[in-house]
Every structure is written in C-alpha cells, then in structure tokens.
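Asker: Sequence first, then the predicted structure:
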Amino acid sequence: MDILYLLIPLALVLLVIAVAAFVWASRSGQFEDLEGPAYRILMDDDDPRIPRSGPAEGESAAGEEDLKPPRP
C-alpha cells in the first residue's frame, strides 16, 4: 500500500509532462502538414544536390576515353 504514495504522484508528474509536450508540439506547428512529407519523398528532383564541376586543366572529362575509337 505504501508504494501507491510513490506511484500516484509519479504517474501524475509523467501525465503533466506528456500533456505539456503535446501542447508545445501542437502550438509549434508539428501537426499542421501531415501529408506533405509523404508526398515529397515521391517527387522526383531534377536538380542535382551536388553541382558538377568541369574537368581540371589538362584532364579530360570522365568517360571521354571510352567514347574515342581505338587507334590502329
């Protein structure tokens, strides 16, 4: 029976923390757009994330040797 004096206040403290976290999340806009991230992953991005740089001076572009016919 003595354990109830510990468990009931502990449960109330955890309840208050959970309610405070939910109120904070709803006020900060965490639940406003639930479908956007799901559709965003399906969209095809045409823009590359890493910009390509041209070949350095004196170097040929990657794969350029493969396109040239072999010399006789």
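Answerer: That came through, no problem.
Asker: only C-alpha atoms for contact and neighbour calcs from this point on.
Answerer: OK.
Asker: Tell me which residues are up against the lengthiest helix in the chain.
Answerer: Looking across the chain with DSSP state H, the single longest helix is helix 4-27. Contact with helix 4-27 is made by F31, as judged by CA atoms under 8 Å, 6 or more residues apart in numbering.
Asker: try this one side by side with the last:
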Amino acid sequence: MTIIFLLIGISLLVALMFLAGFMWAVRSGQYDDDYTPSVRMLFDDEE
C-alpha cells in the first residue's frame, strides 16, 4: 500500500513540473502567434 502512495506522489510531482513548464512557455511568448508563420510563405512575393 505504501508503494501506491509513493507512486501517486511522484506522478503528482511530475504533473506539476509539466504544468510549470507549460506555464513558463506561455508566459515567455512561445504561443503568441501560431497562424502567421503558416501562411507567411503564401504572401512573400506579393508587392
């Protein structure tokens, strides 16, 4: 029974680490503009 509590604790710790990494990526601006790069090649030569 002790191993179950240990595994639950470790899994919660890993989940919190992934959540912290995701929040850091959002706050650093990695997900600001995900539409423009995909269509930028279509409008490069337009004058």
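Answerer: The structure has been received and is ready for your questions. Quantities reported herein were computed from a predicted structural model and do not represent experimental measurements.
Asker: hang on, the earlier thing: so which bits of the longest helix of the first structure are buried?
Answerer: Buried residues in helix 4-27 of the first structure, defined by neighbour count with 16 or more other CA atoms under 10 Å: none.
Asker: Please pull up the equivalent of A25 of the first structure in the second structure.
Answerer: The equivalent of A25 of the first structure in the second structure is A25 (alignment by TM-score structural alignment).
Asker: From V39 of the second structure, how far out is its match?
Answerer: Distance, A25 of the second structure to V39 of the second structure, using CA to CA, to the nearest Å: 23 Å.
Asker: in what helix or strand does A38 of the first structure lie?
Answerer: A38 of the first structure belongs to helix 36-40 when assigned by DSSP states H and E.
Asker: Helix or strand next in line after that helix, which one?
Answerer: helix 64-67.
Asker: what stretch of the second structure does that next one fall on?
Answerer: For helix 64-67 of the first structure, there is no aligned range in the second structure, judged by TM-score structural alignment.
Asker: swap in stretch 8-15 of the first structure?
Answerer: Mapping stretch 8-15 of the first structure onto the second structure (TM-score structural alignment) gives residues 8-15.
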